[in-house]
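A.B. asks: 3D model of this:
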Amino acid sequence: MSNQKLITICIPTYNRSDRVTNLIKTLLSFELNNEIEILVIDDYSSDNTFESLSQFSDVPNVSVYRNQQNLSFARTKLKYFNLCKTEFLVEVADDDYLLKDGLLELLDLLPKLDVDFLSTRWIDPDGSFHPGRGSDKVQDISLTNLRGVSEHAVGCVYRASIIRHSEKYILKRLDRDCALAFFWPQNILLCMAMLNNLTFVSCPILLGGYSQEGSAPSNFMDSNGNKYFSLTSAFNKYLGLKEFYEDMLEQFPESSLFDELTILSNSHNLSLYNSIDDALHMSDIIMGTNSLKGSLRVGSMRNFLNPFKFLKYFFRFMKAKLNTLRYK
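C.D. replies: Now for the predicted structure:
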């Protein structure tokens, strides 16, 4: 069903009553109710989240749904793509924020572009732009850069109909407990859309960022208790992406992007070490520790690309090796 409004703000939430209600109140304070829809899906929260959301039941442009069981992020994401009645949707985490000026710029720009996905700028907790997100001017996104501009997909803009190219495949992977589909369904959704010749663009619009209160503690984990940035999830994501690229090479042999996809697949196959490196790095940032990443990075090939890192870890490596000679 079509809607004269252009954009729906989609907010999945779970056990974050205060955060999600504050976010909705902020969006309503923008006084853009005639331009945007707000769609909230409570993923069967065990607290009073759904009850708190009932205060918006009389607001015409706010729709609130509650899953009848906990579907987790990926299936909830598929649900709001199908519930969306506007041409485009913007996904927002319940602990992030959007900027009114950014929304106004977006409402002005979208009708001028024929796009299926738009990567906007996003603010990290330290006030800097999130790496890879957005660009200094409106420009095309390559398949190689696709994961970089969408890995943190919050604040990105999707044409709602884009889901038709990947929904069945994502559900099939979810049924097989695929970590890639569970934690990063946008990797699958966007790659399959691009292989179907849809249009992907980045732009300079600053749409929002992480909340000034800081990100809420993550309640995002799979059925085995593995969290979003855990080492196990990183390893399983590596395996999932490896299989996904192989599937896409088999499914799209005639694609104009086939050669680029082949190179991307080969590069990914060599990236296991770096995937573990990144997982430990993110874990230390989140936990405020310095457990294993320093030791691991002593042997990382990435050091050769950065002379300062190379010297730092080379001396650490040599010191450790020389010290072992004392006991030979």
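A.B. asks: From here on, just use CA atoms for contacts and neighbour counts.
C.D. replies: Fine.
A.B. asks: Output the longest helix belonging to the chain.
C.D. replies: helix 231-251 (DSSP state H).
A.B. asks: the inter-axis angle of the very next helix or strand once past that helix versus helix 231-251?
C.D. replies: The helix or strand immediately downstream of helix 231-251 is helix 258-269, counting by DSSP states H and E. Interaxial angle, helix 258-269 versus helix 231-251 (axes from the mean of the first three to the mean of the last three CA atoms, to 10 degrees): 160 degrees.
A.B. asks: Now do helix 258-269: which elements does it pack against?
C.D. replies: Here helix 258-269 touches helix 231-251, going by 3 or more CA pairs under 8 Å, 6 or more residues apart in numbering; DSSP states H and E.
A.B. asks: Contacts made by stretch 185-201 with the rest, please.
C.D. replies: 74, 114-119, 138-143, 146-147, 150-151, 153, 162-163, 165-167, 170, 180-181, 244, 248, 252, 255, 257 (CA atoms under 8 Å, 6 or more residues apart in numbering).
A.B. asks: From those, which land in strands?
C.D. replies: 117, 118, 119, 139, 140 (DSSP state E).
A.B. asks: Can you mark which positions in the longest helix of the chain are buried?
C.D. replies: Across helix 231-251, burial judged by 16 or more other CA atoms under 10 Å covers 231-242, 244-245, 248-249.
A.B. asks: Starting from the helix or strand hosting residue 41, tell me the next helix or strand along the chain.
C.D. replies: Taking DSSP H and E as the definition, residue 41 sits inside strand 36-42. With elements assigned by DSSP H and E, the helix or strand that comes after strand 36-42 is helix 49-53.
A.B. asks: From one end of stretch 42-50 to the other, what's the distance?
C.D. replies: 6 Å (CA to CA, to the nearest Å).
A.B. asks: ok, back up a step: please list only the buried members of the contacts of stretch 185-201.
C.D. replies: For the contacts of stretch 185-201, buried by 16+ other CA under 10 Å: 74, 115-119, 138, 140-141, 143, 146-147, 150, 153, 162-163, 165-167, 170, 180-181, 244, 248, 255, 257.
A.B. asks: count of residues packed around the closest residue to residue 215 other than its chain neighbours?
C.D. replies: In space, and not counting its chain neighbours, residue 215 is closest to residue 95: 5.9 Å by CA to CA, 6 or more residues apart in numbering. Residue 95 has 22 neighbours, counted by other CA atoms under 10 Å.
A.B. asks: Following up with a second sequence; could you model it the same way so I can compare the two?
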Amino acid sequence: MGNNKPLVSIALCTFNGEKYIAEQLVSILNQDYSNLEIVIIDDKSNDNTVNILKSFSDKNQNIKLVLNETNIGFNNNFRKALDLCSAEYIAIADQDDVWVENKITRLMENIGDNLLIYHDSAYINNLGEPTNKSTLSHHRFVKGNCAKNLLYYNCVSGHTCLIKKELLTLTAGFPTHFYYDWWLAYTAACRSKITFIIDKLVLHRKHEESSTGKDKTDAKTTRIAHLKLFYNHQETPNNLKNFIQLLLDGYKELDRNHFSSKLFKTLLLNFNSLFYVRKRSLFSICNLILRESKSK
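C.D. replies: Below you'll find the model as predicted:
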């Protein structure tokens, strides 16, 4: 497979990733899809990451290395990397994973006319040992017209994504306090242009130092903020916007009352879609609906 295949850009952002970045870069360079451009942006690392990156870029002409003069943060750095990618197709990489050698090939074979395709990932620990779990162990995947499924929970991780650059034109930027991959997935879902394959194409390292490992947020105030972002998204269709407003009205009722019957009814009637993505028991879902419907 050579340059007769479409160019694929890989957006890789780094920050203090000296522990695992070399292993990740080797797995990317060993992809069986050879027509690759690798765009790496380091967000002002203060460990040995930059030296490792320079050693790889010096030996590989398809690596474009950019070093930020100041730390601009996770979301802004990924947006910068994505915008610097020159190919129509862009894959996203985390600094501490390991890619299966046919990852790009499988995604390119299956993206079709979608704006975004994603896949399952096998989890490994900080030592690189398998945990015998994957994303599908605790999430259900969605595709097509599935924006409603993504209002409360996300099943699309950036490191699993291949997108068409066209998707970036549908959103001016990434919200500051929101995951960029969730935002991209929701945007594609609003156009019914999202799909998945169940291949495990990445060994995804789960550890406390990762950005997702640090996140423990599941607060009601955060969910309300997310709903407002979705409501104001330029791609949200009117029927979904009306539904989001119904949810927000229910939460607003909690400013006046201890219990919101409006929110309780809305969540109960729509639990199959709103809570489909996160695998949990019916008992757990009922408890969640009750907690959401109470002011405290």
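A.B. asks: contacts for the longest helix of structure 1?
C.D. replies: 178-181, 188, 192, 226-227, 258, 261-262, 265, 268-269, 272, 275-276, 279-280.
A.B. asks: Could I get the full set of helices for the stretch 101-250 of structure 1?
C.D. replies: Along the stretch 101-250 of structure 1, the stretches classed as helices by DSSP state H, counting those that start in this stretch are 146-150, 167-175, 179-183, 185-195, 231-251.
A.B. asks: Adding distance to residue 126 of structure 1, write the ones you listed out as CSV.
C.D. replies: Output for these, formatted as CSV (distance: least, CA to CA, whole Å):
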stretch, distance to residue 126 of structure 1
helix 146-150, 19
helix 167-175, 34
helix 179-183, 24
helix 185-195, 25
helix 231-251, 24
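A.B. asks: For residue 133 of structure 1, give its distance to residue 73 of structure 1.
C.D. replies: 21 Å.
A.B. asks: The aligned partner of residue 135 of structure 2 in structure 1: what's it in contact with?
C.D. replies: Matched to structure 1 by TM-score structural alignment, residue 135 of structure 2 sits across from residue 130. Neighbouring residues of residue 130 of structure 1 by CA under 8 Å, 6+ apart: 121, 122, 123, 124.
A.B. asks: now, which of these sits nearest residue 63 of structure 1?
C.D. replies: Relative to residue 63 of structure 1, the closest of those is residue 122; by CA to CA it sits at 25.3 Å.
A.B. asks: list the contacts for whichever residue in structure 2 pairs up with that closest one?
C.D. replies: The alignment partner of residue 122 of structure 1 in structure 2, by TM-score structural alignment, is residue 121. By CA under 8 Å, 6+ apart, the residues touching residue 121 of structure 2 are 134, 135, 160, 199, 200, 201, 202, 203, 204.
A.B. asks: which residues of structure 2 does the top strand by length along structure 1 align to?
C.D. replies: As assigned by DSSP E, the longest strand anywhere in structure 1 is strand 200-210. Using TM-score structural alignment, the residues of structure 2 aligned to strand 200-210 of structure 1 are 194-204.
A.B. asks: what's the average distance of that stretch to structure 1?
C.D. replies: Aligned to structure 1 and superposed, stretch 194-204 of structure 2 gives a mean residue distance of 2.1 Å (mean CA distance after the TM-score superposition for structure 1).
A.B. asks: what residues are up against residue 173 of structure 1?
C.D. replies: residue 181.
A.B. asks: coming back round to it: show me just the buried residues among the contacts of helix 231-251 of structure 1.
C.D. replies: Here, 16+ other CA under 10 Å leaves 178-181, 188, 192, 227, 258, 261, 265, 268, 272, 275-276, 279-280 buried among those.
A.B. asks: neighbours around residue 163 of structure 2, how many?
C.D. replies: Residue 163 of structure 2, neighbours per other CA under 10 Å, totals 29.
A.B. asks: Excluding chain neighbours, give the residue nearest to the equivalent of it over in structure 1 in space.
C.D. replies: When structure 1 is aligned by TM-score structural alignment, the residue opposite residue 163 of structure 2 is residue 158. Spatial nearest neighbour of residue 158 of structure 1, excluding adjacent residues (CA to CA, 6+ apart): residue 117 at 4.6 Å.
A.B. asks: how about residue 187 of structure 1, what's its partner in structure 2?
C.D. replies: So, by TM-score structural alignment, residue 187 of structure 1 is matched to residue 182.
A.B. asks: cool, residue 237 of structure 1 as well?
C.D. replies: Checking TM-score structural alignment: residue 237 of structure 1 goes with residue 222.
A.B. asks: Could you do residue 74 of structure 1 as well?
C.D. replies: For residue 74 of structure 1, the residue aligned by TM-score structural alignment is residue 75.
A.B. asks: gap between that match and residue 205 of structure 2?
C.D. replies: 20 Å.
A.B. asks: now residue 158 of structure 2
C.D. replies: Distance from residue 158 of structure 2 to residue 205 of structure 2, by CA to CA: 13 Å.
A.B. asks: With residue 139 of structure 2 instead?
C.D. replies: Plainly put, residue 139 of structure 2 is 17 Å away from residue 205 of structure 2 if you go by CA to CA.
A.B. asks: These two: who's more crowded?
C.D. replies: Neighbours around residue 139 of structure 2 and residue 205, counted as other CA under 10 Å, are more numerous at residue 205. The numbers are 26 against 18.
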